[in-house]
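> Pasting a predicted model and its sequence here:
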Amino acid sequence: MDTPQRRPDRWSLHDFQEMELNAPPNEKWELIDGIIHKMMLGGSLAHNEIVVNLAVVLRTALQAKGSASRVYSTNVPVVSEAIDTSTYPDIAVRCGPRVLDQKEMTDPVLLVEVLSRSTGEKDRYDKAEAYFRIPSVQHYLLVAQDRMDVTVLARGAADWVRTRFDAPEDAVEIAALGVSLTLSEIYENVKEIAGTY
């Protein structure tokens, strides 16, 4: 199945979820503002190492402060019926209570995408625009996988505030969660990044 059979130009979240149920197991799709995008499966070792580093550092920091917030990886979709969106961010953190057998989230506080050549543009623009319209989202991190470079987009009073970090000692503050993480922690042991720790 190379592309889903087109119905209207834009898909509703409900129709997309129906399509996903019938998709072959080796294919994964995202719906962003009613438009379907095929996901690349797999990924580089560097990409996966960065995702694991982020998950571990975030979880450890949240546990240290006694937070009930939970860290999730790429298999849990973030959905919004209001904007016909269903995505699989590399990392998501949510702070609300979890119900038994919950399989998706509507209320993430932090979303993280590790950028690759094939997905970077979509993550920077299409996903960012969609994520900005999810009321619970307070922070969106864009993390380069080929160099030490993290961009934080934080919800401000009137607009989103963009801050970029590129030094090992730089501390990325996630104010909504009350935690911070350094770039040296994010990129720890990633051999493709010169000078990492």
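Perfect, I can see it now. Residues are numbered from 1 along each chain as shown.
> all contacts plus neighbour counts: C-alpha atoms, from now on.
Noted.
> now the strands for this structure?
Secondary structure of the chain (DSSP state E): strands at 29-32, 35-38, 70-73, 78-80, 85-87, 91-94, 108-115, 139-144, 150-155, 160-165, 171-174, 179-182.
> Same list (those) but as TSV, adding distance to residue 1 and mean neighbour count.
Output for the strands of the chain, formatted as TSV (distance: least, C-alpha to C-alpha, whole Å; neighbours: other C-alpha atoms under 10 Å):
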stretch	distance to residue 1	mean neighbour count
strand 29-32	11	23
strand 35-38	11	16
strand 70-73	25	18
strand 78-80	23	22
strand 85-87	19	25
strand 91-94	27	23
strand 108-115	26	23
strand 139-144	30	24
strand 150-155	35	20
strand 160-165	38	14
strand 171-174	40	17
strand 179-182	41	16
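> here's the one I want to compare it with:
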Amino acid sequence: MTAQAASNHFITEQEYLDGEQHSEVRHEYIDGQVFAMTGASDLHGLILNALAFALTPGARRKGCQLFTSDMKLRLELGGQTLFYYPDLLLSCDPQDRDRNFRRAPCLIVEVLSPSTARIDRREKLLAYQSLPSLQAYLLVEQERRHVELYRRANGWRVEHYESGSLPIDCLDMPLTLDDIYIDVPPA
């Protein structure tokens, strides 16, 4: 999904959290500024649902919590407070249970679109890698069968997949590209 500037007005973290509880539009928060999130395509939704369906059994087995699009991630980066809405967030830390956000995910997934790809590959990649708990960051293309997997185990080097399966380390399970793209019509 895409973030669009809501205004140049700065608000506090608490004002942001209070506002999000009553807002019909979700917003990301970057150190006092809020950015409205736009809607997603049908392919985005199909891919995200397929990911959640494929990962849920492993998440339940491990006692993890899996969220799609509606759980905020809170980060502290360079003295700034940030709140993002990852497309998919997996938290396995039993101490990471705030009702409004998570701080310690082990997996984050973003489904790329032309309007979000640059932010997801740069800004969010760097921000997410600052999380000590994060083991993997997965970027999923919508328009073609291709995923990029950044893994802490590899010193945050990227691995590219167009077929087969990729490791989901924090769940000790593989995830196949067939599972990710099962509901996407052939091109």
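Good, I have the coordinates. Being a predicted model, the structure only gives us computed values, none of them experimental.
> related to what we said a few turns ago, can you redo the strands of structure 1 as CSV with distance to residue 131 of structure 1?
Formatted as CSV, the entries for the strands of structure 1 read as follows, by distance: least, C-alpha to C-alpha, whole Å:
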stretch, distance to residue 131 of structure 1
strand 29-32, 9
strand 35-38, 14
strand 70-73, 16
strand 78-80, 9
strand 85-87, 9
strand 91-94, 12
strand 108-115, 8
strand 139-144, 8
strand 150-155, 10
strand 160-165, 11
strand 171-174, 16
strand 179-182, 21
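> quick one: contacts for whatever residue of structure 1 lines up with residue 135 of structure 2?
Aligned by TM-score structural alignment, residue 135 of structure 2 pairs with residue 138 of structure 1. With contacts defined as C-alpha atoms under 8 Å, 6 or more residues apart in numbering, residue 138 of structure 1 is in contact with 109, 110, 154, 155, 176.
> list the ones among those that structure 2 also has?
Of the contacts of residue 138 of structure 1, the ones still in contact in structure 2 (both residues aligned by TM-score structural alignment, their matches' C-alpha atoms under 8 Å) are 109, 110, 154, 155, 176.
> Report the spatially nearest residue to the aligned residue in structure 2 for the third one, omitting neighbours in sequence.
Which is residue 154 of structure 1. Structural correspondence for residue 154 of structure 1 with respect to structure 2 (TM-score structural alignment): residue 151. Taking C-alpha to C-alpha, 6 or more residues apart in numbering as the measure, residue 151 of structure 2 lies nearest to residue 136, with 4.5 Å between them; neighbours along the chain are not counted.
> State the distance from that neighbour to residue 154 of structure 2.
Using C-alpha to C-alpha, to the nearest Å, we find residue 136 of structure 2 at a distance of 10 Å from residue 154 of structure 2.
> What of residue 87 of structure 2?
Residue 87 of structure 2 sits 23 Å away from residue 154 of structure 2, going by C-alpha to C-alpha.
> and those two? which has more neighbours close in?
Here residue 87 of structure 2 and residue 154 are set side by side on neighbour count (other C-alpha atoms under 10 Å), and the busier one is residue 87, at 21 against 11.
> I figured the more buried one hits residue 51, correct?
No - taking C-alpha atoms under 8 Å as the contact criterion, residue 87 of structure 2 and residue 51 are not neighbours in contact, 10.2 Å apart.
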